[in-house]
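1. from the sequence below, what's the structure:
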Amino acid sequence: MLRITEIKLPLDHPEEALHEAILKRLGIAPAELLSFKVFKRSPDARKKSDIALIYSVDVEVRNEAALLAKVTAADRKRKAPGMVMPSPDMAYRFVGHAPAGFSERPVVIGMGPCGFMAALLLAQMGFRPIVLERGKQVRERTQDTWGLWRKKTLNPESNVQFGEGGAGTFSDGKLYSQIKDPRYLGRKVLEEFVKAGAPEEILYVSKPHIGTFRLVGMVEKIRAEIESLGGEIRFRHKVEDVLIEGGQVKGLFVSAPEKGPEFLAASHVVLAVGHSARDTFQMLFDRGVHIEAKPFSIGFRIEHPQSLIDEARFGRFTGHPILGAADYKHVYHASNGRSVYSFCMCPGGTVVAATSEEGRVVTNGMSQYSRNERNANAGFVVGITPEVDYPGHPLAGIAFQRKWESRAFELGGGEYMAPAQLVGDFIAGRASTALGEVEPSYKPGVTPCSLATALPDYAIAAMREALPALDRQIRGYAMHDAVLTGVETRTSSPIRIRRGKDYQSVNTRGLFPAGEGASYAGGILSAAVDGIEVAEAVVKSLLGLPD
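-> Down below sits the predicted model:
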């Protein structure tokens, strides 16, 4: 197979145009092209008056070697190396398999993208993992989450952060990442997702996403496959403590409502708890596991009419079915030295209540697969660092988050209402007393107020400065009636559980920190890829294979 990149066609090109473009690029007759398949399709919207589609395709041709030699020589002459190349081998190969009668069972803590992918790989290699998930199965968990959104009732163990599917279940379901992936592990993840019911288009569109409702069914099918391969998933099982002797994990103390406390012997434990398992972080720190503070970001959710973003990005092509709802990404460097940027942009989505602790307000963004809600929302956040903003203790970032989440609860007036302010009022430094054209999507609801005391002064100053500047990039971004809803504090984990080249904790053998909670991922796809790599490391350790 050959891969051809950078085939540019008009947005509304006829179906046969891609076939013709391949023949032209290769300089061959139709009979010489045996087959082709789209590997990647990306919109090029740099000129919104002339939006195009960019394709990468894998093709099968007659006499491939001769054609490759001829075409690559021509490409080099045009100073465009790599536009035609051998298709890379993207097949996944297991690092090992459990011998017959192998009895030791690795344990995975957490059933988010990292945890369920680690468990799936371990099960596919025959190691029958045990998964401990403090929350509930995904459909029960969804009911509990709606209980907060609709009835203002929080279940601290079953919410946006905790439960089957992890925090990514209630998100835009983005399945793209900027991680380096020389082994195409992301492809393995996407293929498993398609097997579990995700749309096949995630294999080739440039910014694939699923959305919450489709993620629910997909997660259930992955669970069923893990169990069919001998794995075991124990819901509402919370790890209360870990037994460490001589720097080696020996087992876990677990509590479950139906059974009470129990001890589970284990020497290989994948820690995939997500970025909000604050009690687990405290427990590990108390047991001497090496943990350090790391940077993260804080801010608000900002909402605009989705039509405004579509028009700014796509112009006359707004509403085109291939393009869908427009997204955006921006960074602004404020005069006080702070960076302000967009985070987790959700086209056609909603702002959701994402707290996991009583008496605190946390926001996040979510979209369905259709992305057809009236508003666009994104995190509008400011970078912070432990050296400057929360020095002194490895867990100080958690205390920092809690302070501002509690303040948001107070400003919202209680009952998990969120404080909100119109962008025009925020820039002018006056409190909002009523809402305008943009109806906030956050449930249980918002309380108009001033957000000036919702975050540190340096963050407020940087965001006030950024909004007019960003309005020059997206006309209408600083529109008076756009809404800021507070607070966004869980952009990433505030700690890092450092691991070595063998993926084990630097001072606790048998503990494999993984995913977002340990700060080795930043989204569904990167967390799932990390789950694969950690599962491979566990297998190598169990079988005594070299790293």
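2. hey, let's count contacts and neighbours off CA atoms from now on
-> Will do.
3. please, which helix or strand holds residue 341?
-> strand 339-346 (DSSP states H and E).
4. thought residue 466 was touching residue 342?
-> No: counting by CA atoms under 8 Å, residue 466 does not reach residue 342; the two are 11.0 Å apart.
5. skipping adjacent residues, who's closest to residue 446 in space?
-> residue 418 (4.6 Å; CA to CA, 6 or more residues apart in numbering).
6. touching, that neighbour and residue 408? I think so.
-> Yes: counting by CA under 8 Å, residue 408 is a contact partner of residue 418 at 6.5 Å.
7. list the residues that contact both of these two?
-> Contact criterion CA atoms under 8 Å, 6 or more residues apart in numbering; residues shared by residue 418 and residue 408: 361, 486-487.
8. separation between residue 212 and residue 170?
-> 6 Å (CA to CA, to the nearest Å).
9. residue 250 now?
-> In terms of CA to CA, residue 250 sits 34 Å off from residue 170.
10. more neighbours: these two, which one.
-> residue 170 (25 against 19; other CA atoms under 10 Å).
11. give the contact list for that one.
-> Per CA under 8 Å, 6+ apart, neighbours of residue 170: 160, 211-212, 365-367.
12. filter those down to the ones in strands?
-> Of the contacts of residue 170, the ones assigned to strands by DSSP state E are 365-366.
13. tell me the one of the contacts of residue 170 nearest residue 392?
-> residue 160 (29.9 Å; CA to CA).
14. what is the neighbour count of that closest one?
-> 27.
15. who touches it in this structure?
-> 145, 166-167, 169-170, 353-356.
16. about what we covered before: now for residue 212 and residue 170: what residues contact both?
-> 366-367.
17. which parts of the stretch 201-350 of the chain are strands?
-> All strands of the stretch 201-350 of the chain, identified by DSSP state E, counting those that start in this stretch, fall at 232-235, 238-245, 248-256, 260-265, 269-271, 292-293, 296-305, 331-333, 339-346, 350-353.
18. ok, and what's touching the last one?
-> Counting by CA under 8 Å, 6+ apart, the neighbours of strand 350-353 from elsewhere in the structure are 148-149, 160, 301, 361-367, 373, 375-377, 416, 440-444.
19. now show me the structure for the sequence below, then we'll compare the two:
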Amino acid sequence: MLRLTEVKLPLDHTPEALRAAVLARLGLPGEELLDIHVFRRGYDARKRNAIQLIYTLDVTLRDEAATLRRFPQDQHVNRTPDMAYRFVARAPEGFANRPVVIGVGPCGLMAALVLAQMGLRPIILERGKAVRERTKDTWGLWRRSELNPESNVQFGEGGAGTFSDGKLYSQIKDPQHHSRKLLEEFVKAGAPEEILYLSKPHIGTFRLVTMVESMRRTIEELGGEYRFNTKVVDLDIQATADGGRQIRGVMLEDGGYLAADHVVLAVGHSARDTFAMLLERGVFMEAKPFSVGFRIEHPQGMIDRCRFGEAAGNPLLGAADYKLAHHCKGKGLEGRTVYSFCMCPGGTVVAATSEPGRVVTNGMSQYSRAERNANAAIVVSVTPADYPDGVLAGLGFQRELEERAYQAGGGAYFAPAQTVGDFLANRPSTTLGEVVPSYKPGVTPTDLAPTLPDYAIAAIREALPAFERQVRGYARPDAVMTGVETRTSSPLRIRRGESGHSVNTRGLFPAGEGAGYAGGILSAGVDGIKTAEAVALSLLGDIAQAA
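-> Reported below is the predicted structural model:
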């Protein structure tokens, strides 16, 4: 089988045109082409009136070797690579030293699945609830302003990615094809097969819920064990003969103790109490950059027309997205970047706090992406120089901004909101326009400036007109911004070595977004697979050494 890349056809091409394009590209008669499989389909919308579909195709020919010899220097004609996933190890008979996975967001979920598939029967500890119960608690905040600090958008089965757009694409390099493994497992669990070939696949919240449940059943059938409402509050770390440190178990909030020499730490970016415990236990961590800002909403139809022109509404294109960035030039803003983050076409802005008395926003879409508004975070980069008072200072920085947002919203988890016109004019909003904010429980028109540092406000004010030049209507006066977005990524990194262990605590495997090694469902899930591999090699290596 051969793989052809960069096969371009018009958006409205006929099914027969794909076969004709392959034959023309390879210079072959029709009888030489036996089969075509679409590996990937994307689009190029830079010319709105001439949008092209871009295919990566796997084709079966009568004589593939002869065809390859005719294209020795063509990077777009090659043999189809072997993308089959291969497990790095298998558990021996009588295996008993079960690994523990803390947290079951995308990273912990994939780590647990791969560990289970290797026969290692992981024990999964989740401080929140199973996904269905967790969904009810999340709706309790959105509909009744009732927050459950242990069961919300951040905590519970499926992690923060469950209440998102369900994007499954990333810029990570993946030569081992771990991302393909993740996508295939998601399809087995009920995701649409199109995620295997679309260049920008997504699932949506409701489908993610059923998928997470399906994957849990698979893990349990393979010998894995879930324990919900089980919060890890301490680690048993003991000194080793060589002067190092080894994890030996975890202490639970209910007073229980679970012995374990291999622990995957996949707690997500909002487990602030866990981060404090890790620092107290001497696990090496360091502050890292992240970003803060607001959610901005526009009519989805406006974004569609701007990106796709007359092709807006074409089902092959779906709801349009965007990706924007501006490098600030104003005095005192040098080095700051403002960019769009977690863009949710046809979605809603959601309440994503996990702590009382604080307001946090995030974005969410269903699979259909059929809601009236498009939303995205517009965020400003911040670095440890902005919060220099220790490893956990970024957490305090986030909390301060979230408390400001809660106060500006007037309480009851209402969020402060302001129109773009008022924001750019530096005046509080008292009313809103045609763009109706989607955030629940609700918004309070006000002045967003007090909710972020002055440099962040100045940077966003500089960026919005620049974004208007890229997306016409972006700075329209009645576009709505809702504050604040603070959980873009973890404000710290739990350092690990090449073998996957913590750099100073053997047997502890920091992973995913909370450890500072991922951002989004796909990269977090891929990191979970890699971490499971590291655990298996370490665990089975220890067994072999003991024997």
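20. just give the TM-score of the two.
-> Once superposed, the chains reach a TM-score of 0.97 (TM-score structural alignment, normalised by the length of the first structure), with 534 aligned residues with a CA RMSD of 0.9 Å.
21. quick revisit: show me just the buried residues among the contacts of residue 170 of the first structure.
-> Buried by 16 or more other CA atoms under 10 Å: 160, 211-212, 365-367, out of these.
22. closest to residue 481 of the first structure out of the residues you listed?
-> residue 365 (19.1 Å).
23. what about the aligned partner of the closest one in the second structure, distance to residue 484 of the second structure?
-> Using TM-score structural alignment as the criterion, residue 365 of the first structure maps onto residue 363 of the second structure. Separation of residue 363 of the second structure from residue 484 of the second structure (CA to CA): 12 Å.
24. quick check: neighbours shared by the two?
-> Joint contacts of residue 363 of the second structure and residue 484 (CA under 8 Å, 6+ apart) are residue 295.
25. in the first structure, what range does stretch 194-212 of the second structure match?
-> Using TM-score structural alignment, stretch 194-212 of the second structure corresponds to residues 201-219 of the first structure.
26. identify the residues contacting the matching stretch?
-> Here stretch 201-219 of the first structure makes contact (CA under 8 Å, 6+ apart) with 38-43, 138-139, 164-165, 169-176, 187, 190-191, 193-194, 196-199, 366-370.
27. buried residues in it?
-> Neighbour-count burial for stretch 201-219 of the first structure [16+ other CA under 10 Å]: 201-212, 214-219.
28. over to stretch 246-266 of the first structure?
-> 247-255, 265-266.
29. tell me where the stretch 401-547 of the first structure has strands.
-> Along the stretch 401-547 of the first structure, the stretches classed as strands by DSSP E, counting those that start in this stretch are 418-422, 446-448, 483-488, 495-496, 511-513.
30. closest to residue 434 of the first structure out of the ones you listed?
-> Of these, nearest to residue 434 of the first structure by CA to CA is strand 446-448, at 6.0 Å.
31. once aligned, what mean separation remains between that closest one and the second structure?
-> Aligned to the second structure and superposed, strand 446-448 of the first structure gives a mean residue distance of 0.3 Å (mean CA distance after the TM-score superposition for the first structure).
32. quick one: list the elements packing against that strand.
-> On a contact count with 3 or more CA pairs under 8 Å, 6 or more residues apart in numbering; DSSP states H and E, strand 446-448 of the first structure meets helix 396-412, strand 418-422.
33. between the first one and strand 418-422, how big is the angle?
-> If I follow you right, that is helix 396-412 of the first structure. Using axes from the mean of the first three to the mean of the last three CA atoms, to 10 degrees, the direction of helix 396-412 of the first structure lies 70 degrees away from that of strand 418-422.
34. in the second structure, what range does helix 396-412 of the first structure match?
-> Against the second structure, helix 396-412 of the first structure falls on residues 393-409 (TM-score structural alignment).
35. distance of the closest residue to residue 11 of the second structure other than its chain neighbours relative to residue 532 of the second structure?
-> Of all residues not flanking residue 11 of the second structure in the chain, residue 52 sits nearest, at 5.1 Å (CA to CA, 6+ apart). According to CA to CA, residue 52 of the second structure stands 40 Å off from residue 532 of the second structure.
36. the more surrounded of the two?
-> residue 532 (31 against 20).
37. corresponding residue for the more buried one in the first structure?
-> So residue 532 of the second structure corresponds to residue 535, using TM-score structural alignment.
38. would you check that that match makes contact with residue 123?
-> No: using CA under 8 Å, residue 535 of the first structure is not in contact with residue 123, being 9.7 Å away.
39. closest one of the contacts of residue 160 of the first structure to residue 61 of the first structure?
-> For the contacts of residue 160 of the first structure, the minimum distance to residue 61 of the first structure (CA to CA) is 41.6 Å, reached by residue 169.
40. what's the spacing between that closest one and residue 24 of the first structure?
-> Taking CA to CA, one finds residue 169 of the first structure at 44 Å from residue 24 of the first structure.
41. the more surrounded of these two?
-> Shown here are residue 169 of the first structure and residue 24; by other CA under 10 Å, residue 169 has more neighbours (26 against 12).
42. using the three-state scheme, assign residue 70 of the first structure.
-> When classified by DSSP: H, G, I helix; E, B strand; the rest coil, residue 70 of the first structure comes out as helix.
43. ok, the one 4 residues further on next?
-> When classified by three-state DSSP, residue 74 of the first structure comes out as helix.
44. gap between it and residue 9 of the first structure?
-> Taking CA to CA, one finds residue 74 of the first structure at 21 Å from residue 9 of the first structure.
45. let me see the ranges of the strands in the stretch 1-150 of the first structure.
-> Counting by DSSP E, counting those that start in this stretch, the strands of the stretch 1-150 of the first structure are 2-10, 33-44, 52-61, 84-86, 107-109, 130-133.
46. tell me the residues of the second structure aligned with the last one.
-> In this case it means strand 130-133 of the first structure. So strand 130-133 of the first structure sits over residues 123-126 in the second structure, by TM-score structural alignment.
47. likewise the fourth one?
-> Counting by TM-score structural alignment, strand 84-86 of the first structure lines up with residues 77-79 of the second structure.
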